[in-house]
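>>> Need a 3D model of the following:
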Amino acid sequence: MGATGDELEEVLGRFLQRRNRVRLYGGMLTQAPDGVDKSNYPVLSGLERLGPRTAAQLALEVGLDRSRVSRHADRFEELGLLRRVPDPLDGRGSLLVLTAEGEAAVRDLRGALAQHLDQVIQDWPDGLADALVEGLGRLMDRE
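Presented below is the predicted three-dimensional model:
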């Protein structure tokens, strides 16, 4: 018999807890540029996945409040990882955009996370990791 909705809900609930994201990011972030840590990495990662966004838009997507995203963006701008450009839809606002250095940092960090995950799943039975990827993909693609 397959997993039930109750079982899936329980496992996803644990998976989505902040402490589990932090645990997964732990090894990856040891290779992060100075100034990138577990609290602000979602800003960089979110910008790379979503493209240019206002701080308010990005905050909604990554689950942080707007003021926190703005503070992280200020720091990343100082570090040369992102820049602000005028928002073509709102002359009063600006969009957060990764610089080439910011894009490279995210690419490197994602590569490190992928290597860590490869180590985590290396002892799993054949097909289990593939089934997890397929199942999560189906869950995320469902409207």
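>>> C-alpha only now, for contacts and for neighbours.
Noted.
>>> How many residues are close by A32?
17 (other Cα atoms under 10 Å).
>>> Next, count neighbours for the closest residue to it other than its chain neighbours.
Once flanking residues are discounted, A32 sits nearest to L109: 6.6 Å by Cα to Cα, 6 or more residues apart in numbering. For L109, the count of nearby residues is 22 (other Cα under 10 Å).
>>> Following up with a second sequence; could you model it the same way so I can compare the two?
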Amino acid sequence: MAKDEGRAVYEAIRQIARWSNRPDTRAALLGRAGQDFSAVDVDLLRAVVSSGPVRISDLAHWQGVDKSTMSLQVRRLEQRDLIRRRPDPADQRAVLLTATAKGRRTCERMDVLGTEVIAQAFDDWPEDDRRALAALLGRFAADLTSSSPRLRATAPD
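Just a heads-up that it's a prediction; the model follows:
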């Protein structure tokens, strides 16, 4: 029986992923603040904002990519003045990434828009259903990520 529910949830996630990657949906979710961002850019900025200061190696581990790949991805955010590198006071050979004020504002604007889009999608649902969805979806996301590498012991938003 769990296989049937697993299939139903899997299909729902696929539909949500397809919906969220449509250009018109991405524009609504991210607004002008994130219109030119790749999905990786958005995730990395959110990770640095929520977990920074953070090492590039930690981000690479969290994303499951090589450190050199992560350096290229980080550079895009640096060029937009969304994050900056600074020496790690505990290890001068290492670098820490922190979000700039512009990066934090950009992330906040994207999150406000995304929250509004999702809230509107189920605005006519009964309050109990909205709360149940939020609780169950949060629990499901936590369970999915609990066995994955974590950034600073928490999964980025």
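>>> TM-score them against each other, please.
Put the two chains on top of each other and the TM-score (TM-score structural alignment, normalised by the length of the first structure) is 0.76; 140 aligned residues with a Cα RMSD of 3.0 Å.
>>> circling back: list the contacts of the corresponding residue of the second structure for the residue nearest to A32 of the first structure.
Per TM-score structural alignment, the equivalent position to L109 of the first structure in the second structure is M110. M110 of the second structure makes contacts with 29-31, 33-34, as judged by Cα atoms under 8 Å, 6 or more residues apart in numbering.
>>> what ranges do the helices span in the first structure?
5-15, 18-29, 41-50, 55-62, 66-78, 100-121, 128-141 (DSSP state H).
>>> and stretch 69-86 of the second structure, which residues are buried?
Within stretch 69-86 of the second structure, the residues that qualify as buried are 70, 73-74, 77-78, 82-85, counting by 16 or more other Cα atoms under 10 Å.
>>> sorry, that was for stretch 18-25 of the second structure
Result for stretch 18-25 of the second structure [16+ other Cα under 10 Å]: no buried residues.
>>> what's the answer for stretch 52-71 of the first structure, then?
Under 16+ other Cα under 10 Å, the buried positions of stretch 52-71 of the first structure are 52-56, 58-59, 64, 66, 68-70.
>>> Which single one of the residues you listed is nearest to Y41 of the first structure?
V69 (10.5 Å; Cα to Cα).
>>> any idea how far D130 of the first structure is from G137 of the first structure?
Going from D130 of the first structure to G137 of the first structure by Cα to Cα, to the nearest Å gives 10 Å.
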